[in-house]
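Student: Here you go, sequence then predicted model.
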Amino acid sequence: MRTCTRTPLRTLVGLVAGATLALALAPQAAALPAAPHPAPYTGKTPASYTAETPAPAAAAADPAYKILVFSRTAGFRHSSIDDGITALRDLGAANNFTVDATEDAQRFTVDNLAPYKAVVFLSTTGDVLDGAQQTAFEHYIRSGGGYVGIHAAADTEYDWAFYGGLAGALFHSHPAVQSAKVKVEDRAHDATAHLGTDWQRTDEWYNYRTNPRTSARVLASLDESSYSGGNMAGDHPIAWCKDYQGGRAFYTGGGHTDESYAEPGFRRHLLGGIRWAAGMTEADCRPETGYSSLFDGSSTTGWRQAGPGGFTLADGTLTSQGGLGMLWYAGREFSGDYSVKLDWRMAGDDNSGVFLGFPASDDPWSAVNNGYEIQIDATDSPDRTTGSVYGYRSSDIAARDVALNPPGEWNTYELRVTGERLEVFLNGRKINDFTNTDPVRSLRQGHIGIQNHGDGDDVSFRNIRVEQRGGQQPEPRTGEVKGVGGKCLDIDNSQSADGTKVQLWTCNGTAAQRWTVSADATVKALGKCLDVSGGGSADGTKVQLWTCNGTGAQKWEPQAGGTVRNPQSGKCLDASGGVWNDGTAVHLWTCHTGPNQKWTLP
């Protein structure tokens, strides 16, 4: 049970007797009926969500604390500073923190800064602190203090290396004020959990001198195609967080306009940044690169239902209902070293778990008997509580209590597999370290699943992603891909333009027939990827050559029997028609056992 001053977890009336599981999936808010051998889910859901999304009932108030808002300017002065201070005072009055606002740099002494949980740099510009004041602020951060940078905080202290690292990136230029689409990358952090996957708003959109992605967790980024003047080559972070030299740092590029501070969504964004920087909520703010999405909220293709119960799907979120069963990712079996990340939230005293290392099966008990469950329920016995490897090893309860957000708030797991070792991270903090010694089970080979425990257990999941990290990860293999009649998979006329036809042709040893099958599940030739046109799933959808982009339209998994399946669509690579001559096009088709779907890979 969490030992903080916010909402305690309810006492569990009776201990759970065994590892039970359940998951089914339903489009939007209706559950599919249970089936003994269900087919892959193919329901359509919105590709993106633009509305700000309602949060569940709020937890008890944070303990009272103080923040310092610093808005001194030695360069351009934003007219919105006064509106920003007013908005922050309003947020404080409603959320149990006190705001002291100042432009007096003399306030920056060790003793003066000590009472504040966070210091907000509100559109500061230029050199605003002298050497002694900088030293005092560095001491404050290294002692566990919080920093919140708003907008022109990135246009501040260019010659102070510590500050540049704290802010994460510094100002380069900006276009005119205009509307742009903000892509919300992290919907677990308190600053962005209230938002949809897309956030359309008007502001002055900064370009930065460097990209903070390698040193910070990017929470939101700009779609540079949605406005004019972006110059960061399509990867344009606009809000991020990071742990920095003992303290916490949050930055948002929004807040140029006076109107920003009247927007409920932007105000809630600022509140979440302040709460996290002040230590009132937890989040994984480690840098994150190299992960591929298994469930991004817009598609559940590749997942299968095992057992009764269900999930509703709305706002990019899977929420459990009923039970018992399991939803597992059938599109790929993971081997070697890999890392799984996902976001989860309990509504109250609820139960669920994440399973690793089990074989493909539509029997949910296969995961119990052959895999491992990482538990979510926080009120069970030590070997069955949040972060525990169910029935095998308790989490570090003290570390868990520090890291765990209470019911109603989002948490993030990283489940890192290295050989037979499993490390569990909760909101970026390591809380368990377990090594499998059971010869019947293996963490380094198997599938991933999430659990629906039963009626009354209300647990939600978002943003399930995985990184293959080496170990037994297979090396890329290059050579011919042979199909029906011994003919080779071929690129029409050796052209490399996007959309070029892929076909069967007599094997001839040219580069147009030399394919590389990689561990990331791509199949490449002539520097481009085998691609399902438009990410479609209908029988007959064209399979073509296209610039590699990491989407599910370019993932191909060999199956037993020689078929090659696209997990996103659930369909197979197929030589069209019933007579297969030179020039026969390949396309997507429902998987069957015919010879035109049998392929020999390098």
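Tutor: Right, received. Where do you want to start? All values reported here derive from a predicted model rather than from experimental measurement.

Student: okay, CA-based contacts and neighbour counts for the rest of this
Tutor: OK.

Student: if I pick the residue nearest the centre of the chain, what's in contact with it?
Tutor: In the chain, the centroid-proximal residue (C-alpha atoms, centre = their mean) is Asn463; its distance is 4.4 Å. The contact partners of Asn463, taken as C-alpha atoms under 8 Å, 6 or more residues apart in numbering, are Arg187, Ser293, Leu294, Phe295, Asp296, Gly297, Lys341, Leu342, Asp343.

Student: that's a strand at the first one, yeah?
Tutor: No: counting by DSSP: H, G, I helix; E, B strand; the rest coil, one finds Arg187 to be coil, located in no strand.

Student: thought it was touching Arg217?
Tutor: No: using C-alpha atoms under 8 Å, Arg187 is not in contact with Arg217, being 11.9 Å away.

Student: okay, those two: which has more neighbours?
Tutor: A direct count of neighbours by other C-alpha atoms under 10 Å for Arg187 and Arg217 places Arg217 higher, at 25 against 20.

Student: take the one below as the second:
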Amino acid sequence: MRTHLRALIGLFAGAVLGLAPQATALPAPVSHSPAAQERAAADPAYRILVFSKTAGFRHSSIDDGIAALRGLGTANGFTVDSTEDAQSFTTTNLVTYRTVVFLSTTGDVLNAAQQTAFEQYVQGGGGYVGIHAAADTEYDWPFYEGLAGALFHSHPAIQSAGVRVEDRAHDATAHLGSTWQRTDEWYNYRTNPRTSARVLASLDESSYSGGNMAGDHPIAWCKDYRGGRAFYTGGGHTDASYTEPAFLRHLLGGIRWAAGMTEADCRPESGYTALFDGSSTTGWKQAGPGGFDLVDGSLVTRGGLGMLWYSAREFTGDYSLKVDWKATADDNSGVLVGFPASDDPWSAVNNGYEVQIDATDSADRTTGSVYGFRSADIAARDAALNPPGEWNTYELRVTGERLEVFLNGSKINDFTHADPARSLRQGHVGIQNHGDGDEVAFRNVRIKQGGGQQPGPRTGEVKGVNGKCLDVDGANSADGTRVQIWTCNGSAAQKWTPSDDGTVRALGKCLDVSGGAGANGTRVQLWTCNGTGAQKWTAQADGTVRNPQSAKCLDASGGTWNDGTPVHLWTCHTGPNQKWILP
């Protein structure tokens, strides 16, 4: 469960303009830590705002939609307030809601001040759910277009169409099969959101008439946006949509995710090849006792200790492996990489590496750990982990001999091995069936290989002590601008790109040691990239980031580490103020 306890009023201005953020915050989050997993999963009470103002075409289904959302709230522990009054969009009012739902809004519905309040709400961690004509809204507001993901272009007549469910791990689509046949008014969009959002479902344009998106037609998606969360579905035109159980569960999943009640990997994804697509296990081989049962498009563990491994080919070089998984209770399993071909499941453990699934084991053998070698960042793991009964997504990213582990899109481990007898860059992949009583399901195993194989550029936040982000003071790109730590807010001042040449870049310039000096306390700043040793940084296995020229570490100064604390160079000591998580 990610933390929503962020300042809303002035937060963006605070990080970008150097102003102090104010203390207004969203309601406290729910924990999905291992301790919380012992109880039955239930969301805490929260509130959502349903906004249905129209300045253009008005859908007759709006009233049915409000009633249906109220029903979902009653059944699932959240309160629904509905309004068509744009004056509800103030910082003090919006902060009381986990999510704002735009229910078939049309046209220009917010004035400039209301838009600013909503932007601050999103930047402070607020959620957005767009339903149907939410994409036919605010065409002249770039922030909103980015939030919604795509805007309306046209639509054919209402008709039945086949929906391809691309992501069966997200709470909005996990209840669906690989295809979903339903009737609605199917929008065409001006742009394709696939490059900026995780597409959850798309239309099969051959199954109906009037689609104009050249065969790649997203219809539901999610994305992290400017510090908040955004979910959109193109369904919901018809009155009947709001009595359709599968569609209502789809809406509930979108609301839960946008409100931070459940986690998902909503990063854009493309270029992956399916190793297991829900139907065929061709290319897979069982090693050891027990096995896997194919149930509802999932491979479910049975007995053990064994392993189902992809014997059809060995993977070499860099790659990204993604696996969706769900535990039933406190179960044990894992995903294995970098092991030689063998029908002995212990060979994979002893000659490769296992990323563990077991939330209550010891630190080096718990969920997200590289089994027996390196614990996950437990705080980051707990924040990203869904409880038993809900789906999770692992990405295991191999770059050279470095293994990075992402859980539901959040980085939770970074391991570089030093065993000359093993190599991450050559070997097979597999999933483990641990033993009787351990039931874990796996879906959608896919891999992406080759140079630049990672899904999108490695650009994002650099997180340090107390979960704060490396930040360029005032988002100022002038040479010599101070680099500091600040509450994470998704702004451009906190977007960094570690490059193959050893530089770490933001705002088109490089992280730089002032004057190339090596003394403790030397200022770290932003500077025009120049290829010198003052701008070379290497991530270490212990979590530090070192400047090889000085043999010293990037360090958040002092011992309190509030917003605005500058970073500087200091002798490496692996304290909390020298630990960083790179994108």
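Tutor: Received, thanks. Please read all numbers here as calculations on a predicted model, not as lab measurements.

Student: Switch the contacts of Asn463 of the first structure over to CSV; also include distance to Gly253 of the first structure.
Tutor: Shown next, in CSV, are these (distance: C-alpha to C-alpha, whole Å):
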residue, distance to Gly253 of the first structure
Arg187, 17
Ser293, 26
Leu294, 29
Phe295, 28
Asp296, 25
Gly297, 25
Lys341, 26
Leu342, 26
Asp343, 24
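
Student: what's the neighbour count on Ala41 of the second structure?
Tutor: Neighbour tally, Ala41 of the second structure, other C-alpha under 10 Å: 14.

Student: how about it, what's its match in the first structure?
Tutor: With the correspondence set by TM-score structural alignment, Ala41 of the second structure lines up against Ala60 in the first structure.

Student: host element of that match?
Tutor: Using DSSP states H and E, Ala60 of the first structure falls within no helix or strand.

Student: just checking, it touches Thr7?
Tutor: Yes: in this structure Ala60 of the first structure lies within contact range of Thr7 using C-alpha under 8 Å: 5.2 Å.

Student: Now do the helices in the second structure.
Tutor: 11-17, 62-76, 91-94, 112-123, 142-148, 245-258, 345-351, 378-384 (DSSP state H).

Student: any idea how far the match of Ala41 of the second structure is from Asn96 of the first structure?
Tutor: 11 Å (C-alpha to C-alpha, to the nearest Å).

Student: Kindly report the same for Leu294 of the first structure.
Tutor: With C-alpha to C-alpha as the criterion, Leu294 of the first structure and Asn96 of the first structure are 38 Å apart.

Student: Looking at those two, which one has more neighbours?
Tutor: Set Leu294 of the first structure next to Asn96 and count neighbours by other C-alpha under 10 Å: Leu294 wins out with 25 against 14.

Student: mind listing what the alignment partner in the second structure of that one touches?
Tutor: Using TM-score structural alignment as the criterion, Leu294 of the first structure maps onto Leu275 of the second structure. The neighbours of Leu275 of the second structure, taking C-alpha under 8 Å, 6+ apart as the test, are Tyr310, Asn444, Val445, Arg446, Ile447.

Student: For the second one, which non-adjacent residue is closest in space?
Tutor: This means Asn444 of the second structure. Setting aside the residues directly before and after it, Asn444 of the second structure is nearest to Asp277 in space (C-alpha to C-alpha, 6 or more residues apart in numbering), at 5.3 Å.

Student: wait, the one you found sits on Val445?
Tutor: Yes: if you go by C-alpha under 8 Å, Asp277 of the second structure and Val445 touch, sitting 6.8 Å apart.

Student: More neighbours: these two, which one.
Tutor: Val445 (22 against 15).

Student: To which residue of the first structure is that one aligned?
Tutor: In the first structure, the residue matched to Val445 of the second structure (TM-score structural alignment) is Ile464.

Student: Report the contact partners of its match.
Tutor: Ser293, Leu294, Phe295, Asp296, Val340, Lys341, Leu342, Asp343.

Student: Give me the distance between the second one and Val417 of the first structure.
Tutor: In this case it means Leu294 of the first structure. Applying C-alpha to C-alpha to Leu294 of the first structure and Val417 of the first structure gives a distance of 17 Å.

Student: Trp284 of the second structure: which of the helices of the second structure is closest?
Tutor: helix 345-351 (13.5 Å; C-alpha to C-alpha).

Student: What range does the closest one cover in the first structure?
Tutor: Going by TM-score structural alignment, helix 345-351 of the second structure sits over residues 364-370 in the first structure.

Student: and what of stretch 157-164 of the second structure?
Tutor: Under TM-score structural alignment, the match for stretch 157-164 of the second structure is residues 176-183.

Student: Tell me the one of the contacts of Ile464 of the first structure nearest Cys529 of the first structure?
Tutor: Ser293 (18.0 Å).

Student: residues in contact with whatever residue of the first structure lines up with Asn212 of the second structure?
Tutor: Alignment note (TM-score structural alignment): Asn212 of the second structure maps to Asn231 of the first structure. Contacts for Asn231 of the first structure (C-alpha under 8 Å, 6+ apart) come out as Asn207, Glu224.

Student: mind redoing it with 7 Å?
Tutor: Contact analysis of Asn231 of the first structure by C-alpha atoms under 7 Å, 6 or more residues apart in numbering lists Asn207.

Student: Report the separation between it and Pro175 of the first structure.
Tutor: From Asn231 of the first structure over to Pro175 of the first structure (counting by C-alpha to C-alpha), the distance is 10 Å.

Student: for Leu422 of the first structure, same thing?
Tutor: 47 Å.

Student: How about Val517 of the first structure?
Tutor: Distance from Val517 of the first structure to Pro175 of the first structure, by C-alpha to C-alpha: 43 Å.

Student: Also Arg201 of the first structure?
Tutor: Counting by C-alpha to C-alpha - Arg201 of the first structure and Pro175 of the first structure are separated by 15 Å.

Student: Equivalent analysis for Glu185 of the first structure, please.
Tutor: Distance from Glu185 of the first structure to Pro175 of the first structure, by C-alpha to C-alpha: 23 Å.

Student: for Gly272 of the first structure, same thing?
Tutor: 27 Å.

Student: repeat for Ile141 of the first structure
Tutor: 33 Å.

Student: and those two? which has more neighbours close in?
Tutor: Ile141 (23 against 14).

Student: mind listing what the counterpart of Thr281 of the first structure in the second structure touches?
Tutor: Taking TM-score structural alignment, the alignment pairs Thr281 of the first structure with Thr262 from the second structure. Going by C-alpha under 7 Å, 6+ apart, Thr262 of the second structure touches Met1, Arg256, Asn386.

Student: Thanks a lot, see you next time.
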